[in-house]
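# let's see this in three dimensions:
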Amino acid sequence: MKKFFKNLFVLVVISLLVNSCYKDRFSTDKIAGGEWNPDLAAPLIKSKLTMAQIIENSSEIWSENPDGLLSLTYRQKDSSQNSLNVVTIPDQFIDSNFRIVLPSGMIPNDSTYRIFNLDANIVGSNGELVDSIFVKHGSLDFEITTNINHESTVQIIIPELTRYGVTFIQNIKIPSAGGASHTVLASFPLNLYTARFQHPNGNDNKLSEFVKVMVKFGPHPDNSPYNMYVKQSVRNVTYYNAYGYFGQYNFNIDQGSLGMSLFDNSTIDQIFLEDPKLHLKFYNSFGLPIKINMDELYVEKDGIKKNFISTLLSNLVIGAATSQKTFDTTVFTFDKSNSNIVDIFNFQPTKMVFKESCTTNPAGGINNNFVFDNSKVYVDAEIELPMYGRTLNFTLKDSGDLNIEKVAGVKSAELRFNLSNMFPADAYVQFYLADSNYVILDSLLPYNEQLLISALVGPPPEYRTYSPLNKTTVVVLSGDKLNTLFNSKKIIFAAKLSTSEQGQKVVKIYSDYGIDIKLALKLNYLSDF
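All right, here's what the predicted structure looks like:
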């Protein structure tokens, strides 16, 4: 956190203007002469520097429990590849050879046909048993080579391949080549077709197909038997959804890196937290269970790494989604009861790195799975840091504008500081005068007036403070210090906090904690008459 407090209090700008001469107010010819010592006082600051204002103005993500206890949260969300890059349908190649004998006695314009039955086996890349596929893209390609010397048509019929309920039936015309072997190519898009498979042997994906060869006898002689070679290929298939059992795939979730600015702040020497937590929330839209393997889970500071140790790491299994557009949500919480997280965060790291890989169907066996084209695994890593612990040397700072116009005849300025501390921490406070570039010109409080005692802390488990400690200090400025006050354009407030008992006592920080700041200015000036 480069600046822990931002715009926490408003400075009241005061401009003191004296435009008339005091002699003009009186009949100076009737007064022999002398000195007049009027005083002019005005409030300069009246504000409360509170934790609630930190929440409102901070760029960090804060949360507040119903009782007001504050927590700082860091979150990073990452995702896996979608299912089209995980569960893939490899290209299929099916070769068939048919022997065709025409009936004897055919004359020109006579027709005949033969029907051949194919049980195409679709082979997956991972031992899948596919029940159905709703195809998004893909093609069914044919290369047919034959020596039939009559016009013929090959009709492809696949009963369990349907589009809007209509069976796939396509005709491929093969002209006569006078007896020479010749080849015909054809391609059919499979977009929006649904294929349904059978498993007659328990470990196969059968799709019945019928090849109907129709021959129209022409002027050429009957040279039976004829040969027909049919090469089929199913290419570039993607899907809207697929159902079946898809075996054990391995895939990765993007590596995440989560910065923690609380520990990346030069104003913080030490912070000790009592109850930090790490929540790993997994959202699975695959219709199959997944084991999460934490390949990397560590924190880092200044190039030094510290690994998480937890009993949870060996058993991170997330459930399957139950339908499209739903997620199974599984949350694993690492806390001080199951991990070394207290040591992790009292190491005061500046970032956490996490990298996961996934294994589908980790228990094996045959399960009912499904995937959609947009199925993914998401991980939401959330670090929760309740403001419950011990702190040492924790500095709060803020600044504001200052504009006090110099008045002729002023001999001194009296600054009255009235401070009230509701924090469970002693504070060494100081106000600084600075120019418009925040270059410090002077400090206002002497050393022996800087200590602001902490409020009293109540018993556990709340550890709430009560009875804030008040302190009033009067500082008189004259000479060079007075000129510095008039020349200053900024006022800076700083409080260096240390929890009571030298940071050894456990405390909690609530949203209503703060430091009340009241600062009044009194100008004393001398006027001759």
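# contacts, neighbours, all on C-alpha from now
Fine.
# just the buried positions in stretch 364-373, please.
Neighbour-count burial for stretch 364-373 flags 369-373 (criterion: 16 or more other CA atoms under 10 Å).
# could you do stretch 482-491 as well?
482, 484-491.
# same thing with stretch 125-143?
Counting neighbours by 16+ other CA under 10 Å, the buried set in stretch 125-143 is 128-142.
# then stretch 70-82?
Across stretch 70-82, burial judged by 16+ other CA under 10 Å covers 70-75, 77-82.
# adding distance to Phe98 and secondary structure, write the residues you listed out as JSON lines.
Formatted as JSON lines, those follow (distance: CA to CA, whole Å; DSSP: H, G, I helix; E, B strand; the rest coil):
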{"residue": "Leu70", "distance to Phe98": "78", "secondary structure": "strand"}
{"residue": "Ser71", "distance to Phe98": "75", "secondary structure": "strand"}
{"residue": "Leu72", "distance to Phe98": "73", "secondary structure": "strand"}
{"residue": "Thr73", "distance to Phe98": "69", "secondary structure": "strand"}
{"residue": "Tyr74", "distance to Phe98": "67", "secondary structure": "strand"}
{"residue": "Arg75", "distance to Phe98": "63", "secondary structure": "strand"}
{"residue": "Lys77", "distance to Phe98": "57", "secondary structure": "strand"}
{"residue": "Asp78", "distance to Phe98": "53", "secondary structure": "strand"}
{"residue": "Ser79", "distance to Phe98": "50", "secondary structure": "strand"}
{"residue": "Ser80", "distance to Phe98": "46", "secondary structure": "strand"}
{"residue": "Gln81", "distance to Phe98": "43", "secondary structure": "coil"}
{"residue": "Asn82", "distance to Phe98": "42", "secondary structure": "coil"}
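# so which of these would you say is closest to Ala363?
Ala363 lies nearest to Ser80 out of the buried residues of stretch 70-82, by CA to CA, at 20.8 Å.
# the closest residue to the closest one other than its chain neighbours and Ser79, how far apart?
Excluding the flanking residues, the one nearest Ser80 by CA to CA, 6 or more residues apart in numbering is Ile253, at 4.0 Å. Plainly put, Ile253 is 6 Å away from Ser79 if you go by CA to CA, to the nearest Å.
# ok so, going back, show me the buried residues of stretch 125-143 that map onto strands.
Using DSSP state E, the members of these that fall in strands are 129-142.
# now those residues as a markdown table including distance to Thr183?
Formatted as a markdown table, these follow (distance: CA to CA, whole Å):
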| residue | distance to Thr183 |
| --- | --- |
| Leu129 | 34 |
| Val130 | 33 |
| Asp131 | 34 |
| Ser132 | 32 |
| Ile133 | 31 |
| Phe134 | 31 |
| Val135 | 28 |
| Lys136 | 29 |
| His137 | 26 |
| Gly138 | 23 |
| Ser139 | 19 |
| Leu140 | 17 |
| Asp141 | 13 |
| Phe142 | 10 |
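# let's see this one next, to set against the first:
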Amino acid sequence: MKKILALLVVVMLFGSCIKEITDTIDKATKTNGVKWSPHIALPLVYSELKVTDILEETGDLKYIRVENDGSLTAIYSDELVSKTAEDIINLTDQNYGETFNLTAGELATLNTNGQVVVSYNRTFDYVFSSDEIDKVHLKTGDIDLSISTTLQHDVSMRMILPEMKKSAIGFDETIAANYSGTLPNQSSSNIDITDYIADFTKTPQGHSQIDATIELTITKQGSNPIGALESVSFTMDLTNQGFHEVHGYFGSDDFSNGIQTLNLSVFNNSSSGSFTIADPRVKLVFENSFGVPIDANIIQFDGTNSSFNTVSLTGYPSPLPIPNLTLADIGQSKRDSFTLDKNNSNLPAYINNRPHENVYEVQVISNPSGPSVRNWFTDDSKLKLIVDIEVPLHGTAKDYEVERRQPFEFELEEADQVEEIMLRLHSENGFPVDIATQIYFEDTTTYTVLDSLLTTDLLIMPAADVDGNGRVNQINPKTIDVVFDAARTDLIMQANRVRIVARFNTTTIGGSQPDVKFYEEYQLLLQLGVQAKLLLNQEL
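This is a model prediction of the structure:
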């Protein structure tokens, strides 16, 4: 928008003129005596402005595309990224434990032989809400083992998990509780299981279970007694789990990211008039790296202009074309897309509403059909939506009005020495657009319009002529002068804000407005000068 306002250079550069005028007056007021009325002329600006200069000042513009015929298309873009699988899937802590009561035979063997080895086979359930887990490659994790016994003898416990492997070697850890005179006899250990791969499919259930072997070795210590009822208890806690990959069935989850807003700043200050784009396009690109069926639908896509008129976009497919991935695609991502244009949607009406605020919401649900296939995720799996709004600079404008307010300050130390200030603007408009403008000087403390730059709205830059194809074939130069006498100068010195209003009309031929295109070579030449007529005193 900054460069669009550059088209209103009379106002934008007026502030830069002030310093030149003030410096000149300061020099002149150092002399006294005889009065005369010189004219001091200062060339201030020589500028060439292209269409690309205007567009590149809109902060949300992604890029400008030059088409094969040299015409221009502005691309506005927004990107919506879902939460990652790591953010959504929480591998909850798993807690296991049991107390083993030694049989009379086992205690007799210990007493006779001085040692007894007892093994137990168990199947541990992996509790994962109502979901099912098949395999997990752990990025982080710990196993906390502990044993506690009533025996006044040395006890070791070996925990074997053959389907939890690292570098093809199963988990196999031993913890020892050597009797030191205190009961209960206890010990604990923490084992890092980073990069282990646990397979929970090797039991008859086929998911969410893992087999374990627990081996107790009890070694008699001296003549310490052996009671008739002796026991060994253990706990095993699986904690702090993060994953590189996780496989299973994970139910129906909502991956939606809520309402999003895309601002088109080129429309921010438009207030009235009509504006048409011949062939706007909206392209939605979906990038998926989830190994799970996805159902996505647009819940809302509304564009609101500065007059608070809202148009809802229609024509998009339901459901949206989200690519599905198989197990062979793990770690990859796939893309699919669709494009809305004037032939399959109400997009022209949507864009011609001048929607500076575009609000959209996409609902994303996994496994919409239930457990039809097994799922997989990597820690970084996500769904990405890219919205590209393509605005070809090809269309019409009729009394299309842009308005902006900005602070203003104009001070002259020797204001009584100013008899007259004149600004001269020479333009050579290579755009097929008439530009009329008015600038109001306002006092916000009294809500008063003190003066205006021009006595009437003035066509300061006439449109260039176009041929039958809507392409510029002749530039129309124009020179205008704006004069501020002492009284008007005094008024604008009281202003603290300016309101800039510009009205645009594309070229009219035979009473009608053909669609015009903006081409890469189009440019606007601006020359601005200031002439100050001063009252000076000098003593001879």
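# TM between them?
In this superposition the chains share a TM-score of 0.73, using TM-score structural alignment, normalised by the length of structure 1; 501 aligned residues with a CA RMSD of 5.1 Å.
# ok, back up a step: quick one: which of the ones in strands among the buried residues of stretch 125-143 of structure 1 is nearest Asn223 of structure 1?
Phe142 (24.6 Å).
# so the closest one makes contact with Lys173?
No: using CA atoms under 8 Å, Phe142 of structure 1 is not in contact with Lys173, being 11.9 Å away.
# tell me the buried residues in the longest strand along structure 1?
With secondary structure taken from DSSP E, structure 1 has its longest strand at strand 226-245. For strand 226-245 of structure 1, burial by neighbour count (16+ other CA under 10 Å) applies to 226-235, 237-245.
# would you map the helices across structure 1?
51-57, 341-346, 479-487 (DSSP state H).
# turn the ones you listed into JSON lines, including distance to Phe116 of structure 1.
Conversion of the helices of structure 1 to JSON lines gives the following (distance: least, CA to CA, whole Å):
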{"stretch": "helix 51-57", "distance to Phe116 of structure 1": "76"}
{"stretch": "helix 341-346", "distance to Phe116 of structure 1": "68"}
{"stretch": "helix 479-487", "distance to Phe116 of structure 1": "102"}
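# mind checking those helices for the one nearest to Pro38 of structure 1?
Shortest distance between Pro38 of structure 1 and the helices of structure 1, using CA to CA, is found for helix 479-487: 17.4 Å.
# who are the packing partners of that closest one?
Helices and strands touching helix 479-487 of structure 1, by 3 or more CA pairs under 8 Å, 6 or more residues apart in numbering; DSSP states H and E, are strand 410-421, strand 440-443.
# who touches the last one?
If you take CA atoms under 8 Å, 6 or more residues apart in numbering as the criterion, strand 440-443 of structure 1 is touched by 430-435, 481, 484, 488.
# could you rerun that using 7 Å?
431-435 (CA atoms under 7 Å, 6 or more residues apart in numbering).
# kindly reformat those as JSON lines containing distance to Ser420 of structure 1.
Rendered in JSON lines, the data for those read as follows (distance: CA to CA, whole Å):
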{"residue": "Phe431", "distance to Ser420 of structure 1": "15"}
{"residue": "Tyr432", "distance to Ser420 of structure 1": "19"}
{"residue": "Leu433", "distance to Ser420 of structure 1": "21"}
{"residue": "Ala434", "distance to Ser420 of structure 1": "24"}
{"residue": "Asp435", "distance to Ser420 of structure 1": "27"}
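# which of those residues are buried?
Those of the contacts of strand 440-443 of structure 1 that meet the buried threshold are 431-435, by 16+ other CA under 10 Å.
# which one of those is nearest to Arg390 of structure 1?
Phe431 (25.8 Å).
# tell me which residues in stretch 291-310 of structure 2 are buried?
Neighbour count says stretch 291-310 of structure 2 has 291-297, 300-306, 310 buried, by 16+ other CA under 10 Å.
# tell me the two of those residues that are most distant?
Counting by CA to CA, the most remote pair of the buried residues of stretch 291-310 of structure 2 is Gly291 and Ser306, 42.5 Å apart.
# now for Pro108 of structure 1, how many residues are close by?
Pro108 of structure 1 is flanked by 12 other residues according to other CA atoms under 10 Å.
# residue in structure 1 matching Glu86 of structure 2?
Under the alignment (TM-score structural alignment), Glu86 of structure 2 maps onto Leu84 of structure 1.
# revised request: answer the last question for Ala296 of structure 2.
Checking TM-score structural alignment: Ala296 of structure 2 goes with Ile292.
# contact partners for that match?
Ile292 of structure 1 touches 316-317, 356-359, counting by CA under 7 Å, 6+ apart.
# please repeat the previous calculation with a cut-off of 10 Å.
The contact partners of Ile292 of structure 1, taken as CA atoms under 10 Å, 6 or more residues apart in numbering, are 252-253, 282, 313-318, 355-360, 362, 377.
# now intersect the buried residues of stretch 364-373 of structure 1 with the strands, please.
Taking DSSP E as the definition of strands, the buried residues of stretch 364-373 of structure 1 contribute 369-372.
# surely Ser47 of structure 1 and Phe417 touch.
No: with contact defined as CA atoms under 10 Å, Ser47 of structure 1 and Phe417 do not form a contacting pair (12.0 Å).
# anything in contact with each of those two?
Joint contacts of Ser47 of structure 1 and Phe417 (CA under 10 Å, 6+ apart) are 517-519.
# need those residues in TSV with distance to Ser261 of structure 1 and neighbour count, can you?
Shown next, in TSV, are those (distance: CA to CA, whole Å; neighbours: other CA atoms under 10 Å):
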residue	distance to Ser261 of structure 1	neighbour count
Ile517	27	17
Lys518	31	17
Leu519	32	20
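# on that earlier part again, Ser47 and Phe417 of structure 1 - which one has more neighbours?
Between Ser47 of structure 1 and Phe417, Phe417 has the larger neighbour count (other CA under 10 Å), namely 19 against 16.
# so how far is Ile492 of structure 1 from that one?
In terms of CA to CA, Phe417 of structure 1 sits 14 Å off from Ile492 of structure 1.
# tell me which of the buried residues of stretch 125-143 of structure 1 is nearest to Ser511 of structure 1?
Lys136 (53.7 Å).
# for stretch 332-343 of structure 2, measure first residue to last.
Start-to-end, stretch 332-343 of structure 2 (CA to CA) is 34 Å.
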